[in-house]
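Visitor: what's the 3D shape of this:
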Amino acid sequence: MTSLDALPPLREALAAHGLMAKKAFGQHFLLDLNITRKIARLAEVGEGDVVIEVGPGPGGLTRALMETGARVTAVEKDERFRPLLEDLAAAGELTLVLGDALAVDEAALAGGAAAHIVSNLPYNVGTPLLIKWLTEPWTPASLTLMFQKEVADRIVAPPGAGAYGRLGVIAQAICEAKLVMDVPARAFTPPPKVDSAIVRLVPRPDRPEPRRLDALQKLTAAAFGQRRKMLRASLKALGGEDLILAAGLDPQARAETVPVAGFLDLADAWLERRG
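Guide: Model prediction:
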């Protein structure tokens, strides 16, 4: 078995295979091992931990995760990176899955273990993947994910902040969410037009059960779909003022001022009214 230390630097490996980032896949390579090692530390994974990584590309973050002694499964859609990732697999605990992360079964990949998701997410599928991981029956042990800075801010925003919206309510209802690292555009090859940030999410022990979570998604879609309107107007089709009062909220409030707990109270009131 080849050791990780014996592998060529990432820039040399990319050049040897003539590989460049594809805009269609939202690819921006993170090649600085100092940064990727810091991300692995922030993920709090170590010897024997099961890690799922999406969109490894040439394997910069993958190498850092493997160095911790974690057992990594990398899901990559772009076949061009197969040779580089197979070289990594020959050097340590890495399983390569070629396919679309939106379609894979994470529970099967984890094999019954408590798996951590750590990823520099492709920009074009970051939010759909997060919603999938938050709302599907399988629950990860933790998620340490890189997003565009704007998306990261939305995930962790408090009520009243300009970035506070549906994504933040759903994420914070299910997880403790914290922005743990900013990553400037210049850290990537090629540099994107925006900065990025790492968000760490740890599922709450009181995560909403599926029925309550489904209600939360419906109510937040309605409330933030018309965020300039008062709740009594935006939620009119779902129960209007009676529902809002039953949840102990002000019908004249707007969605961006309602805390996560308030939306959960709305979900409970809506479910109770439906019997």
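Visitor: can we go C-alpha only for contacts and neighbour counts from here?
Guide: Fine.
Visitor: now the strands for the stretch 1-150 of the chain?
Guide: With DSSP state E, counting those that start in this stretch as the criterion, the stretch 1-150 of the chain has strands at 29-30, 50-54, 71-76, 94-98, 115-120, 142-148.
Visitor: Kindly report the same for the stretch 151-275 of the chain.
Guide: Going by DSSP E, counting those that start in this stretch, the stretch 151-275 of the chain shows strands at 175-183, 188-189, 196-203.
Visitor: Of the ones you listed, which is nearest residue 60?
Guide: Of all these, strand 188-189 sits nearest to residue 60, with 10.9 Å by CA to CA.
Visitor: Residue 138: neighbour count?
Guide: When neighbours are defined as other CA atoms under 10 Å, residue 138 has 16 of them.
Visitor: re the thing from before, distance to residue 242 added to the strands of the stretch 1-150 of the chain, as a markdown table?
Guide: Below are those laid out as a markdown table (distance: least, CA to CA, whole Å):
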| stretch | distance to residue 242 |
| --- | --- |
| strand 29-30 | 51 |
| strand 50-54 | 44 |
| strand 71-76 | 47 |
| strand 94-98 | 50 |
| strand 115-120 | 41 |
| strand 142-148 | 38 |
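Visitor: which residues of the stretch 101-250 of the chain fall in helices?
Guide: In the stretch 101-250 of the chain, the helices defined using DSSP state H, counting those that start in this stretch lie at 106-110, 126-135, 149-156, 166-174, 210-225, 231-234, 240-246.
Visitor: Just the buried residues of the last one, please?
Guide: Going by neighbour count (16 or more other CA atoms under 10 Å), the buried part of helix 240-246 is 241, 243, 244, 246.
Visitor: any idea which of those residues is closest to residue 66?
Guide: residue 244 (49.6 Å).
Visitor: Pull the contacting residues for that closest one.
Guide: The neighbourhood of residue 244, defined by CA atoms under 8 Å, 6 or more residues apart in numbering, consists of 231, 232, 250, 251, 266.
Visitor: Second input sequence below; structure requested for side-by-side comparison:
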Amino acid sequence: MSRLPPLPPLREVIAAHGLSAEKALGQNFLLDAQLLDRIARVPGDLDGASVYEVGPGPGGLTRALLGAGAHVVAVERDRRCLVPLIELAQVVDGQLTVIEGDALDLDEAPLVGRGAHIVANLPYNVGTALLIRWLSDTAWTPWWASLTLMFQKEVAERIVAKPDSDHYGRLAVLAQWRSTPRIAFTVNRAAFVPPPKVTSAVVHIVPADAPEGVRLATLERITAAAFGQRRKMLRQSLKSVSGAIEALEALGIETTRRAETLSVEDFVALARILDAPDG
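Guide: Prediction:
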């Protein structure tokens, strides 16, 4: 376990650099050290581990990760936050690497290395896009060992949702077809500066075995059609997907059912038939 050198309080760092959370960047700063330490504990023991952090802002979660003994690569696109992050890097003896850039544009694996944990208080406006990117890794098992991510609670519930629930949809299927997500805990809006309008939640995701004979592109095509018209029966919502109705019948799935009644395994089985050489 690493022990950080004495650091000024985060609020003083924010004040000294004239920082404020930018709504346009989806920022909400977390300053509660106990809460930040709790987030850093979710992936398990990080002593000596590699961690990739997106959108560290003034560095609150970064401090917690460093204090847990992690070697952190932090990517920040807000140039205002780079100075305090670089100052932090200078006092932790090579434990922190700061990269200026947009995470959506980076080839991350070479920067961080395989087996890294991704831990981030994600900006709300890019959180889902980044999650889908990390879940869409062509090579599976992916380069990351786990994801510990902050989302709006509603998005978190969509990630872990089960069939026949209001939140179950494309995101649940794409998240659960080859990984295991759970909500670690919720975070009151008052914990943030400024407080967002919604409650947040920390989601922890670990890779699972990828089903064989299934392509992500096929699963995305099926779920887009099925949940794009979720109030319609499958025989209507999936009629635009060639072979889908026949595949449903081959699986013994009633075409009068609706998308939210199918399990993740049902969608995977459907995709497997469509991806078969004679499908």
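Visitor: before we move on, back to that, residue 184 of the first structure: which of the buried residues of helix 240-246 of the first structure is nearest?
Guide: Closest to residue 184 of the first structure, out of all of the buried residues of helix 240-246 of the first structure and judged by CA to CA, is residue 244, at 42.0 Å.
Visitor: quick one: what's aligned to that closest one in the second structure?
Guide: Aligned by TM-score structural alignment, residue 244 of the first structure pairs with residue 248 of the second structure.
Visitor: again, but for residue 254 of the first structure
Guide: Aligning on TM-score structural alignment places residue 254 of the first structure opposite residue 258 in the second structure.
Visitor: Please apply the same query to residue 185 of the first structure.
Guide: Here residue 185 of the first structure is matched to residue 189 in the second structure, going by TM-score structural alignment.
Visitor: how much space is there between that match and residue 168 of the second structure?
Guide: For residue 189 of the second structure, the distance to residue 168 of the second structure (CA to CA, to the nearest Å) stands at 24 Å.
Visitor: Of these two, give the one with the bigger neighbour count.
Guide: Legend: neighbour count by other CA under 10 Å for residue 189 of the second structure and residue 168, higher for residue 168 (22 against 17).
Visitor: Just give me the match in the first structure for the more buried one.
Guide: Checking TM-score structural alignment: residue 168 of the second structure goes with residue 164.
Visitor: Now do that match against residue 126 of the first structure, distance only.
Guide: 18 Å.
Visitor: which ones are touching the residue lying closest to residue 192 of the second structure once chain neighbours are set aside?
Guide: Distances taken as CA to CA, 6 or more residues apart in numbering place residue 30 nearest to residue 192 of the second structure, at 4.9 Å, with adjacent residues excluded. By CA under 8 Å, 6+ apart, residue 30 of the second structure lies in contact with 36, 60, 61, 191, 192, 193.
Visitor: same question, residue 102 of the first structure
Guide: Going by CA under 8 Å, 6+ apart, residue 102 of the first structure touches 128, 129, 132.
Visitor: What is the equivalent residue in the second structure for it?
Guide: With TM-score structural alignment as the criterion, residue 102 of the first structure lines up with residue 104 in the second structure.
Visitor: if I look at residue 261 of the first structure, how far off is residue 213 of the first structure?
Guide: According to CA to CA, residue 261 of the first structure stands 13 Å off from residue 213 of the first structure.
Visitor: follow-up on the earlier one: conserved subset of the contacts of residue 30 of the second structure in the first structure?
Guide: Contacts from the contacts of residue 30 of the second structure that recur in the first structure, judged by both residues aligned by TM-score structural alignment, their matches' CA atoms under 8 Å, are 36, 60, 61, 191, 192, 193.
Visitor: filter the residues you listed to the buried ones?
Guide: Buried among those (16+ other CA under 10 Å): 36, 60, 61, 191, 192.
Visitor: Look up how far residue 120 of the first structure lies from the closest residue to residue 69 of the first structure other than its chain neighbours.
Guide: Once flanking residues are discounted, residue 69 of the first structure sits nearest to residue 47: 4.1 Å by CA to CA, 6+ apart. According to CA to CA, residue 47 of the first structure and residue 120 of the first structure sit 21 Å apart.
Visitor: Also residue 73 of the first structure?
Guide: From residue 73 of the first structure to residue 120 of the first structure the distance is 14 Å (CA to CA).
Visitor: neighbour-wise, which of these two wins?
Guide: Between residue 73 of the first structure and residue 120, counting by other CA under 10 Å, residue 120 is the more crowded of the two (28 against 24).
Visitor: In the second structure, what residue corresponds to residue 146 of the first structure?
Guide: Using TM-score structural alignment, the partner of residue 146 of the first structure in the second structure is residue 150.
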